[in-house]
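Participant: Next one to model:
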Amino acid sequence: MKKYEWLKLVVVVQAIAMIALTGFVIIKWWPQPSEERSEQPSQTDNVEQGLLPEDKTDIVASIGNEKISREQLTKELYAHHGDTVLRSMMVQKALELEAQAQGIMVTEQEMKEELQSWIADYDSEEQFYTIMREQLSMDKQQVRDEVKSKLLLDKITMSMVNISNSQIEEYIANHPEQFLPEVLLHMRWIVTETKQKSDQLLLELEQGADFAQLARQYSVDPFTANDGGDMGKIAVDDPFYDKKLLARTDGMQPGQITGPIEIDQGHAIVQLLGKEVTESLSLEKQREEAHKQLALMAAMSQQQVEDELLKKYDALITK
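Facilitator: Next up is the predicted model:
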């Protein structure tokens, strides 16, 4: 499954935080605001009451004779998304504090390996970062920051659980399929709401129409349409995709097109662009992966871990 689908939430949080929430998050170790306050209404009070002088208002949009100010946008964003963004910002700070307290670090090698697992869904590293930039407005450093946060959360979660060597060996023995070489299918598709539309597009493809162009024009899948239907490289047993679709595509030769296949979103026309088999994991890597899976299964949920960290570091929200 393409990682940028998950990253879209991260981008929303970042964007809203940058626009609306600077200065609203307070954690125990942050300097506390002065209790003294001028009797004169502040600019913030005026913003909330819609009383900013016109020459002070930063207009970000207009429609007809109506104008929308940055202050109005900020207030609306905060009202609808403030709680979510505040929590995200506090969790990030709590992760950093806990990692420092436990001496937990993310090495450059770990970053490289995790990034490579994300990039593996794409044709190349260049394509990966191009999509991150064009579709998610994330540069390389922002992607690295999100990778690091994920790895930190995993490590902190795993530190809360003790796993024995015998448990690790038993897990490897009982789940050999997880450590075998993986078959990856590089696919693209066109998703339509009706079989009739798919049949029409299949006929156009048979007559020489360009697959990518049809995907951009007609596919209703928002995550792939702009990429000409490119789904990236998907494991043949990926649980996020329809089993019938993957099995049917796995039996094809590169370049072949099949469909329509009925899926949850409607009907899909699929083209196999390529197929590859990954290398087997070394014994050391198998043990590392088994330890990680056992610890994450035995540990609290991510929500619970975050709640515990926020409580530990006395997170406080003032509005």
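
Participant: switch to C-alpha atoms for all contacts and neighbour counts from now on
Facilitator: Fine.

Participant: Give the buried residues for the longest strand seen in the chain.
Facilitator: The single longest strand within the chain, with elements called by DSSP state E, is strand 266-277. Residues of strand 266-277 classed as buried: 266, 267, 268, 269, 270, 271, 272, 273, 274, 275 (neighbour count, 16 or more other CA atoms under 10 Å).

Participant: Now render these as CSV, adding distance to residue 128.
Facilitator: Formatted as CSV, the buried residues of strand 266-277 follow (distance: CA to CA, whole Å):
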residue, distance to residue 128
266, 27
267, 27
268, 24
269, 24
270, 21
271, 20
272, 19
273, 17
274, 17
275, 18
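
Participant: this one as well, want them side by side:
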Amino acid sequence: MGKKQLWLVIAGLLMLNCLTVAYFLSRDTEASGGSETVATIGSQEITRQDWLHELETRYGKDVLKEMVDQKVVQELADKYHIKAADSEVDREYRLLQATNNSFNQKNFPSEKKWKEQIKNSLLLEEILTKDAIVSEKEIKNYYEKNKDLYNVPEAYRLSHIVVKTKQEAEKTLKELKQGSSFQALAMERSIDEFSANEGGNIGYITSEDELYPSSYITTAKKLKKGAYGGPIKTDQGYAIVKLEGKISGKTYSFKEVKNQIRRQIALEQMNTPASAEPLWEAAKVDWFYGNTKQEQ
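Facilitator: Got it, this is the predicted structure:
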């Protein structure tokens, strides 16, 4: 998946999160009549109804547009009998895991949600390029020139605890061996504030990752899932790393990525962004904000 497609997935997820929040808030509002006070400022108050009205004013159109886009893709995919193969969805998900070192932190969506977004993105690309003609030679040449794009590197999902001195690291190791929680100790004493708030979780990293010492990977390769090792000398001090999971490296063959390359070349030739908006008219969209042609 290219950078543009990745950003589309992330943007879709952000919209989906906004929608989820609005949905549950609206359910609560229906139950309470919307008069519940959510904040007081001296003698003034803000009700849940006021709050939801402001959310709708600021984000309502974007959230509704995201919902419409998803339904447009589903509608036209059914109309044209277009499907996204599970193997393609799995490949894109695997690549995202291996190349996004903040992936799988607790505030990230579940695997199911990620795959739903990836599937929607693939269906959209298929719809946009369904009539495009790309020669076998073009596809093969692209693959030969860009083989590295279809290599999923071996990746390790790690957590770490970073402390200032080796003595502190040895003390932390001792406490871990005595049964203390790695997550709790990371939140309590790790000086890496970003990961400390996540219980030490730093996501998936590879041997090519420049954010962390290569010794992290060297140590991780010796660990079983759930085990920890160290201390490791870092620029900040000393680290203890824990192996949370692993993705084996994989190289995808031409046959496996042929269709993906066809779509990519077609989109570039058409100079068409991977957006559902041009498809609204074909799907006969009529929405709250007016004429679709004017809105687009």
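
Participant: Can you pull the TM-score for these?
Facilitator: Between these two chains, after superposing, the TM-score reads 0.64 (TM-score structural alignment, normalised by the length of the second structure); 257 aligned residues with a CA RMSD of 4.4 Å.

Participant: So which of the buried residues of strand 266-277 of the first structure is the closest to residue 174 of the first structure?
Facilitator: The closest of the buried residues of strand 266-277 of the first structure to residue 174 of the first structure turns out to be residue 275 (CA to CA; 27.7 Å).

Participant: re earlier: helices or strands up against the longest strand of the first structure?
Facilitator: Applying 3 or more CA pairs under 8 Å, 6 or more residues apart in numbering; DSSP states H and E, one finds that strand 266-277 of the first structure contacts strand 183-192, helix 195-206, helix 243-250, strand 257-263.

Participant: Now tell me what touches the longest one from outside.
Facilitator: For helix 195-206 of the first structure, the external contacting residues (CA atoms under 8 Å, 6 or more residues apart in numbering) are 191, 192, 211, 214, 259, 260, 262, 266, 267, 268, 269.

Participant: Distance from the longest strand of the first structure to the middle of the chain?
Facilitator: 23 Å (CA atoms, centre = their mean, to the nearest Å).

Participant: Which secondary structure state does residue 207 of the second structure sit in?
Facilitator: coil (DSSP: H, G, I helix; E, B strand; the rest coil).

Participant: do the same with residue 311 of the first structure
Facilitator: helix.

Participant: And for it, the neighbour number?
Facilitator: Using other CA atoms under 10 Å, residue 311 of the first structure has 12 neighbouring residues.

Participant: Please report how far it lies from residue 89 of the first structure.
Facilitator: 14 Å (CA to CA, to the nearest Å).

Participant: Check residue 83 of the first structure too.
Facilitator: 10 Å.

Participant: Likewise for residue 227 of the first structure?
Facilitator: Distance, residue 227 of the first structure to residue 89 of the first structure, using CA to CA: 32 Å.

Participant: Residue 49 of the first structure now?
Facilitator: As judged by CA to CA, residue 49 of the first structure and residue 89 of the first structure stand 27 Å apart.

Participant: So for these two, which residue has more residues nearby?
Facilitator: Between residue 49 of the first structure and residue 89, counted using other CA under 10 Å, the more crowded position is residue 89 (16 against 9).

Participant: What does that one correspond to in the second structure?
Facilitator: Here residue 89 of the first structure is matched to residue 67 in the second structure, going by TM-score structural alignment.
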